[in-house]
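**Q** Pasting the sequence and the predicted model now:
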Amino acid sequence: MNTTHNLTSNATLCPRESSITEVVYPILYSLIFVISFMLNSLTIWIFFKIKRTHSFIFYLKNLVGADMLMTLTFPLKILSESDLAPWELTWFVCRFSAVVFYINMYASLMFLSLISLARCLKIVKPFGNYKLHDIMCARIFSAGVWLFMLTLGIPNMILTNKMATASNVKHCISLKSSLGVKWHKAVIYICTGIFFVGLLVLIVCYALISKEIHKSNKKFKSSANKNCKTNQNIASVVAVFFFCFVPYHLCRISFTTSQTDSKINCTAKNILYHGKEITLFLAACNGCLDPIIYFFLCKSFRELLLKKLNVKIKIAGTQISHNNTRSQVHP
């Protein structure tokens, strides 16, 4: 109980700069909400047109679902932080909406890792019979991702159960019970572990793919251009991952520690808070950038999109036209 009392006291003693929290962040999130909602709506529409059942497509569909659910939490965050809604909405964001955001953000991170692993096995061992390529196993892995994230997230909702007031809702941690604070910290460390595992998977997959492409280029000079394109496509996944998730996780643990340490002064707490919020915004940009990954990695998605947009373009040495594109093609 002392921990929770200290949190509440420190929350009261550390007001945040309203011009930034109530103006700058809502504007930034409004911009990415519009972009992310439009791109993910288009992506969902395209994926509904792709009827072929394939594990890679299945992972991509789960990824776009996670991105859209995360995007739908942005309006609540915007209204809450801009102070345009009653403080009860901020309580709802703290207890439910923010948890939904994090559940889907880390689900996205895990699906990116599964997608990278699936692509790596397809390129490095194209004739191997791996469970990751089996559609039934893809469904089991995907269900496992969602179940795992819900197991982490739902207790955070339940344990954010202290009485809310207009003053303490500005600091979500002050709404948690003492057990809720401990669970919150544990989840942060678990999710940080998920991030580092995902980062390792991406780095290893990219290294193996690059090595395989280098070997292929030595044997078959004619395929060098295509292999270079493949390498660039995988690199786009790594680039999005680094841009969105690395800065946030460098800040997150320090910020969480500051929330539960009464010895840290208000200046340091506010610096860490804004560092966390800025890098969290970069993580939220993942919803805008993932559709670009779909375009480069998924042939079915790319060709169907170009067909619907009536675009004629040359990609990886193959001319794609709305007249000769079929919706049922390999990914």
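**A** Cool, got the structure.
**Q** okay, CA-based contacts and neighbour counts for the rest of this
**A** OK.
**Q** separation between L39 and A164?
**A** 36 Å (Cα to Cα, to the nearest Å).
**Q** do V240 as well
**A** 37 Å.
**Q** For D290, which residues are in contact?
**A** When the contact criterion is Cα atoms under 8 Å, 6 or more residues apart in numbering, the partners of D290 are V64, V240.
**Q** Distance of it relative to L109?
**A** According to Cα to Cα, D290 and L109 sit 11 Å apart.
**Q** cool, N286 as well?
**A** 9 Å.
**Q** L7 too?
**A** L7 is 30 Å from L109, by Cα to Cα.
**Q** Report the contact partners of the closest residue to S97 other than its chain neighbours.
**A** In space, and not counting its chain neighbours, S97 is closest to T73: 6.0 Å by Cα to Cα, 6 or more residues apart in numbering. Neighbour list for T73: S97, A98, V100, F101 [criterion: Cα under 8 Å, 6+ apart].
**Q** which helices and strands does the one helix or strand K276 maps to pack with?
**A** Using DSSP states H and E, K276 sits in helix 266-284. Helices and strands touching helix 266-284, by 3 or more Cα pairs under 8 Å, 6 or more residues apart in numbering; DSSP states H and E, are helix 224-259.
**Q** second one coming, line it up with the first:
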Amino acid sequence: MAPPSSNSSDGGEQCIVNDQMGPFTVLYTLVFIISVPGNLLSVWIFIRSRRVKRSLSVYLLNLLLSDLLLLLALPFKILKDGGAAPWSLKVFHCQASAVTLYISLYASIAFLAFIITDCYLQDCTSLCSMRLQEHVQEQRFLSCSSLKKGISLHWHALTVVLCTALFLNASFSVLLSSFLALRRLLGNKDPLLRADSRRAAVSVTAVALAYIVGFVPYHVVRAPYTLTQTKVITECSVRRKLFLGKEATLLLSILHLCFDPLIFYYLHEPFRQTLRNMMPCWRKKRSEEEGKAAEEETAEGKAAVEQDLQSTLI
């Protein structure tokens, strides 16, 4: 069956690429529902955590802020893709919230790159205005690129190129820093630091893999998809496949909203300590450890006193 199409206002055939958004709407909704509690909890923990004047803390906090901005923009995309939004809200998404979504996404890419690079550098040093009233013909399936004409469409393509350049630079930094950090950590022969080195190596590897899985597929698809928006690629079947590929890989990129709280936990000691103090089981365990340490210290003190008395008697 041929893909659905409708006649455009100029008499040409219009290729509709976004008429199969039902599954994506469900998945985006799940991502939103799952990520909201973790990110709100992260906000609360950061507020309660002691302030640490380190670059890593600043990068983690900015990553959290970009995640919150992405969370604010995501419901508009869900409503627009699900067909539940009125026309004005669809246009608002294309001209405002979609821009916010991509700004947040690339901010997350940049700060994740900073975080991985900062972790490597630390290991090296210590080892350890929206035009809603514009007259645009209302359509059932709105493609955001259809709202851009002439210079706006070229500016969109240039923005994609610049963002891709940002991604490539960030990726180079991530890969180089991860490789150097792993080589240094795994090459450490000090038995006292070997366990810490393994733990740090696992953290660096996990963050780097999350970065690669989350952002590389999207940028592989994004470049050819942009060619369909600028009318370089005009074959309708190809445009539809690239659009679905873009949406699927964008969903993969937005999944980092669900996992960033884990990065905060593993990389930020005040965050980890505050979260543990909130949990009764951790508080009980900590009290038992402190009590045991106090008993051992008292026993050692008594033994030392007895030894001094014996020395004095002799």
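**A** Yes, it's here. None of these values were measured; they are calculated from a predicted model.
**Q** ranges for the strands of structure 2?
**A** Using DSSP state E, the strands assigned to structure 2 run over residues 5-7, 13-15.
**Q** now, of those, which is deepest in the fold?
**A** Most buried of the strands of structure 2 by mean neighbour count (mean count of other Cα atoms under 10 Å) is strand 13-15; its value is a mean of 15.
**Q** Can you name every helix or strand that it contacts?
**A** By 3+ Cα pairs under 8 Å, 6+ apart, strand 13-15 of structure 2 packs against strand 5-7.
**Q** tell me, what residue is most central in structure 1?
**A** Centroid-nearest residue in structure 1: M105, 3.6 Å away (criterion: Cα atoms, centre = their mean).
**Q** Who are the contact partners of it?
**A** Applying Cα under 8 Å, 6+ apart, the residues near M105 of structure 1 are A66, D67, M70, A283, A284.
**Q** Tell me which two in those are the farthest apart.
**A** Farthest pair in the contacts of M105 of structure 1 (Cα to Cα) is A66 and A283. Separation: 13.2 Å.
**Q** Distance check, Q259 of structure 1 against F58 of structure 1.
**A** 39 Å.
**Q** who's more crowded, those two?
**A** When neighbours are counted by other Cα atoms under 10 Å, Q259 of structure 1 and F58 differ, and Q259 comes out ahead with 23 against 17.
**Q** Per the alignment, V207 of structure 2 pairs with which residue of structure 1?
**A** Residue correspondence to structure 1 (TM-score structural alignment): V207 of structure 2 is matched to V237.
**Q** For R302 of structure 1, see how far away the residue nearest to that match when sequence neighbours are not counted is.
**A** Take V237 of structure 1 and drop its neighbours on the chain: the residue closest to it by Cα to Cα, 6+ apart is I293, 6.3 Å away. As judged by Cα to Cα, I293 of structure 1 and R302 of structure 1 stand 10 Å apart.
**Q** Count the neighbours of the aligned partner of V204 of structure 1 in structure 2 for me.
**A** Applying TM-score structural alignment, one finds that V204 of structure 1 aligns to L176 in structure 2. By the criterion of other Cα under 10 Å, L176 of structure 2 has 15 neighbours.
**Q** Make JSON lines from the strands of structure 2 and add distance to G291 of structure 2 to it.
**A** Shown next, in JSON lines, are the strands of structure 2 (distance: least, Cα to Cα, whole Å):
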{"stretch": "strand 5-7", "distance to G291 of structure 2": "73"}
{"stretch": "strand 13-15", "distance to G291 of structure 2": "71"}
